[in-house]
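> okay, here's the prediction I keep looking at, along with the sequence it came from:
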Amino acid sequence: MKIFTIANQKGGVGKTSFATHFAFYLIEKGMKGVFIDLDTQVNASYTLEKSFPSSKYAHSLFQDNFSIDNSDEKLTLFLGSNELAEIYSNSSVNEVTKVFYNSIQILKQKGFDFCIIDTAPSLNSSLVAALFSSDYVLSPIEPEKYALQGIEKMINLISNIRKQNNKLIFLGMLISKINRRDPRHIKHYNQLMEKYPGFVLPQAIGLRSSIAEAVDIGIPVWNIKKSAARVASKEIKTVIECILEKTK
């Protein structure tokens, strides 16, 4: 089971939109997987539960007695909830990380092909736990000044986690929600390329209303029959294919 964490400490950068589309894509390719929503805003849960109803909750992965039966479901969804905030605030980082890691080891024994972890837009114990338990991490980023300022903290965190989890691979930054007609976006995009050569994925995802429409109704954007959706579909699929090539 390959474990992917989608993470950025800045919210509104297209993290959940990409994470849910990544899951849809892999399922359509015939894979069987797990999706863990560690965000108390539960946006990923809202989108995916329309196609993959679930009674499982992500906070159960932070309990010592975690167990799960074998399932024939294409996607096993662990829903986000308010209980996650209680765990993060009442437990030490080391305790949260250890218990979550052990739960992931149990999931590994159940024959899943992939696990996607969508994290909250903040630096908390669940983000540390997810990175400690993962094989790969991807950081979507919007080409805005505040997002650029925050990505350095994200990179430093990944670097520190790799001292304990040396198998963790940083797949890079995914430029998301870019408006190529906005000079400010183009300037910030170029700044990222100059400052982090080799750490920015070659394909960016544009600011597309069709993506927002898709996650709102709980389907991948390539199932929306509009010309604008076709452009968004091509961008997202190109990014995913790039990731799969990197993780062969």
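Structure's in. What do you need?

> contacts, neighbours, all on C-alpha from now
Fine.

> my read: residue 125 touches residue 93, true?
Yes. The criterion here is Cα atoms under 8 Å, and residue 125 meets it with residue 93 at 4.9 Å.

> what about residue 66, which SS state?
Secondary structure for residue 66, judged by DSSP: H, G, I helix; E, B strand; the rest coil, is coil.

> and here's the other structure:
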Amino acid sequence: MKTLVIANQKGGVGKTATFVHLVFDYAARGLKIAAIDLDTQGNASFTLAAHKTGVLSSDLYLKPSIDALIPTDNVALVEADPSLAEIERLPLADGIKALRQKITAMEEAGFDLCLIDTAPSLGVAMASALAVADFVVSPIELEVYSFQGITSLVTTITNIRDNVNPNLNWLGMIPAKYDARNPRHRNNLATLRESYPSLVLNPVGNRSSIAEALETSKPVWAIQRTAARKAAQEVRAVNQQIFDMMVE
């Protein structure tokens, strides 16, 4: 089983949209997915509610074991809950140990892939997820505030890799909410590619059909509107990029 974390310390960058579409896409390929929502906002849990298992994300840290995850249509959701806030008081080493134990149990249960959505802040939840993961991918908005956070993001991932998890592979950044008609976005994308030539994945446009998909608990390629077709092409293109890198 591979474990992929979606992480960025900046909020509002398309992180949850990326997470749920990876879940939908890879489950449709026949992979058995454990989807873990570590964001107390619970947005991913809302969109993936049809795949609830009764297991809560705080259980991964606060209980010695969890009930067996029973997937629905290849997806087993470990949903966010208010008690997630309590894990931020745990020593990081304890959080890593607890989460690693549950991830191992999921692998032993026959899951092919564990996908983890994280909150937009560096705490025990994000750090422990990165500590047990094989891969991390980071959606980023092509605006100045998001750009200012890149250095912190690079530092965080590098520190985890150097000091805790040498097997962590940063697949790169997804330029999300991209508006190709916006000169600022085009310039910022060019700058990003120049600064991090091996870490910039395909961009995904700022399209209302993606928000509609999240609200209606379906992937954007299931939205029956012409405007959704381009969004579906972009989302699936970056999903394929990520898939190809994970199986190399």
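Noted; the coordinates are in hand. All of these numbers come straight from a predicted model, not from anything done at the bench.

> count of neighbours near residue 234 of structure 1?
14 (other Cα atoms under 10 Å).

> what helix or strand is it on?
Element membership for residue 234 of structure 1 (DSSP states H and E) is helix 227-246.

> mean deviation, that helix versus structure 2?
Superposed on structure 2, helix 227-246 of structure 1 shows a mean distance of 0.7 Å to its aligned residues (mean Cα distance after the TM-score superposition for structure 1).

> any idea how far residue 209 of structure 1 is from residue 221 of structure 1?
Applying Cα to Cα, to the nearest Å, one obtains 10 Å for the distance of residue 209 of structure 1 from residue 221 of structure 1.

> residue 135 of structure 1 too?
Residue 135 of structure 1 is 27 Å from residue 221 of structure 1, by Cα to Cα.

> got a list of what residue 133 of structure 1 touches?
3, 100, 101, 104, 165 (Cα atoms under 8 Å, 6 or more residues apart in numbering).

> out of the residues you listed, which is most surrounded?
residue 100 (25 neighbours).

> that residue in helix, strand or coil?
Put simply, residue 100 of structure 1 is helix when judged by three-state DSSP.

> which residues touch the closest residue to residue 172 of structure 1 other than its chain neighbours?
Leaving aside its sequence neighbours, residue 172 of structure 1 sits nearest to residue 199 (Cα to Cα, 6 or more residues apart in numbering; 4.6 Å). Contacts for residue 199 of structure 1 (Cα under 8 Å, 6+ apart) come out as 171, 172, 173.

> how does it look with 10 Å?
When contacts are counted by Cα atoms under 10 Å, 6 or more residues apart in numbering, residue 199 of structure 1 is found next to 170, 171, 172, 173, 174, 192, 193.

> wait, a strand at the fifth one?
It stands for residue 174 of structure 1. Yes. When three-state DSSP is applied, residue 174 of structure 1 is found to be in a strand.

> so residue 144 of structure 2 touches residue 188, yeah?
Yes. Between residue 144 of structure 2 and residue 188 there is a contact at 8.6 Å, judged by Cα atoms under 10 Å.

> those two - which one has more neighbours?
residue 188 (17 against 11).

> SS state for that one?
The three-state label given to residue 188 of structure 2 by three-state DSSP is helix.

> what does it align to in structure 1?
Counting by TM-score structural alignment, residue 188 of structure 2 lines up with residue 188 in structure 1.

> then residue 232 of structure 2?
When structure 1 is aligned by TM-score structural alignment, the residue opposite residue 232 of structure 2 is residue 233.

> would you agree that match is in contact with residue 209?
No. Residue 233 of structure 1 is not in contact with residue 209 according to Cα under 10 Å; the separation is 12.0 Å.

> neighbour count winner among those two?
Counting neighbours by other Cα under 10 Å for residue 233 of structure 1 and for residue 209 shows that residue 233 has the greater number, 21 against 13.

> re the thing from before, what do residue 209 and residue 221 of structure 1 both touch?
With Cα under 10 Å, 6+ apart as the test, residue 209 of structure 1 and residue 221 both reach 228, 229, 232.

> quick one: the helices in structure 1?
Along structure 1, counting by DSSP state H, helices occupy 15-28, 43-48, 83-90, 93-108, 125-133, 145-161, 183-195, 209-217, 227-246.

> count of neighbours near the closest residue to residue 126 of structure 2 other than its chain neighbours?
Nearest non-adjacent residue to residue 126 of structure 2, counting by Cα to Cα, 6+ apart: residue 118, 5.7 Å away. Using other Cα under 10 Å, residue 118 of structure 2 has 29 neighbouring residues.
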